[in-house]
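[1] Below are the sequence and a predicted model; questions follow.
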Amino acid sequence: MPDVGGIASERLRSFIERIERLEEEKAALAADIRDVFAEAKGTGFDTKVMRQVIKLRKMESNDRQELETMLELYMAALGMIPSSGVDQNEAAE
C-alpha cells in the first residue's frame, strides 16, 4: 500500500493492528482478574479491601506512610478516631 498524504499506510496499519491485539489481551486479562476476585469473594474475602491492599502495595513506602498519616490526621480532625496528640483546632486548619 503506498503512502497517502505523506502517511506510510502499511506502517500505520501495523501500529493499529498491534494496538488492537494488545487491547484484546488487556480485555482478557481484565476478565481473568474479575474471575480471581469472584473466587476470593466466594471464599469469604472482602474484595474492596483486597483492591485497597493492592493499591497500597503498588505505592512507595514513603508515599504510603504519608497517605496513612494524612488519613489518620483527617479522621482525627473529624472525630472519627481518638486524636493522636494532634490538637483538634490545629488539625482543622
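    Looks like it arrived, so ask away. Numbers count the residues shown, from 1 in each chain.

[2] C-alpha only now, for contacts and for neighbours.
    Fine.

[3] Counting neighbours, which bits of stretch 60-75 end up buried?
    Buried residues in stretch 60-75, counting neighbours by 16 or more other C-alpha atoms under 10 Å, are found at 72-74.

[4] any idea how far residue 24 is from residue 30?
    When C-alpha to C-alpha, to the nearest Å is applied, the distance between residue 30 and residue 24 equals 10 Å.

[5] also this one, for the comparison:
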Amino acid sequence: MSDPGGVAADQLRAFVERIERLEEEKKVISDDIKDVYAEAKGNGFDVKILRKVISLRKKQPHEREEEEAVLDLYLQALGMAVQGNM
C-alpha cells in the first residue's frame, strides 16, 4: 500500500511500532539495571567503581592496556603519576 507521497504506510507503521516496542523494552531493562546498581550500593559496593569494572570487562585486554598506557602518559605529563602500578 502506497500513499500519494510514495510512502509504504503499512511498512512504515510496522517499523514505528517495532521501534516503540523496543524502546519500551529498553526502558524496562534500564530500570532493571538501575535496581541492580542500587542493590549493589545497598550491600556496600561503590557503584562508580562497579560501572568502571563493567566498562573494562567489555574491552579486549590489549585495548585496556593501551588505554592505561595513555592515561599514565597523561598523568605523568600533568605531574599526577601514581608511583608503582595503578
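    Yes, it's here. Keep in mind the model is a prediction, meaning the values are calculated, not measured.

[6] Give me the TM-score for these two chains.
    Once the chains are overlaid, their TM-score stands at 0.87 when taken by TM-score structural alignment, normalised by the length of structure 2; 83 aligned residues with a C-alpha RMSD of 1.5 Å.

[7] what about the aligned partner of residue 9 of structure 1 in structure 2, how many residues close to it?
    Here residue 9 of structure 1 is matched to residue 9 in structure 2, going by TM-score structural alignment. Using other C-alpha atoms under 10 Å, the number of residues around residue 9 of structure 2 comes to 13.

[8] Am I right that residue 9 of structure 2 is in contact with residue 15?
    No. Assessed by C-alpha atoms under 8 Å, residue 9 of structure 2 is found out of contact with residue 15, at 9.9 Å.

[9] Of all residues in structure 2, which one is nearest the centre?
    The residue at the geometric middle of structure 2, judged as the C-alpha nearest the mean C-alpha position with C-alpha atoms, centre = their mean, is residue 55 (7.3 Å).

[10] who touches that one in this structure?
    Applying C-alpha atoms under 8 Å, 6 or more residues apart in numbering, we find residue 55 of structure 2 in contact with no residue.

[11] which of the residues in the helix or strand containing it are buried?
    Following DSSP states H and E, one finds residue 55 of structure 2 within helix 47-57. Going by neighbour count (16+ other C-alpha under 10 Å), the buried part of helix 47-57 of structure 2 is residue 47.

[12] Check stretch 7-20 of structure 2 too.
    Neighbour-count burial for stretch 7-20 of structure 2 [16+ other C-alpha under 10 Å]: no residues qualify.

[13] could you check the angle helix 47-57 makes with the lengthiest helix in structure 2?
    Longest helix of structure 2, by residue count under DSSP state H: helix 9-42. Using axes from the mean of the first three to the mean of the last three C-alpha atoms, to 10 degrees, one finds that helix 9-42 of structure 2 and helix 47-57 are set 120 degrees apart in direction.

[14] Tell me which other helices or strands helix 9-42 of structure 2 touches.
    Counting contacts by 3 or more C-alpha pairs under 8 Å, 6 or more residues apart in numbering; DSSP states H and E, helix 9-42 of structure 2 is packed against helix 47-57.
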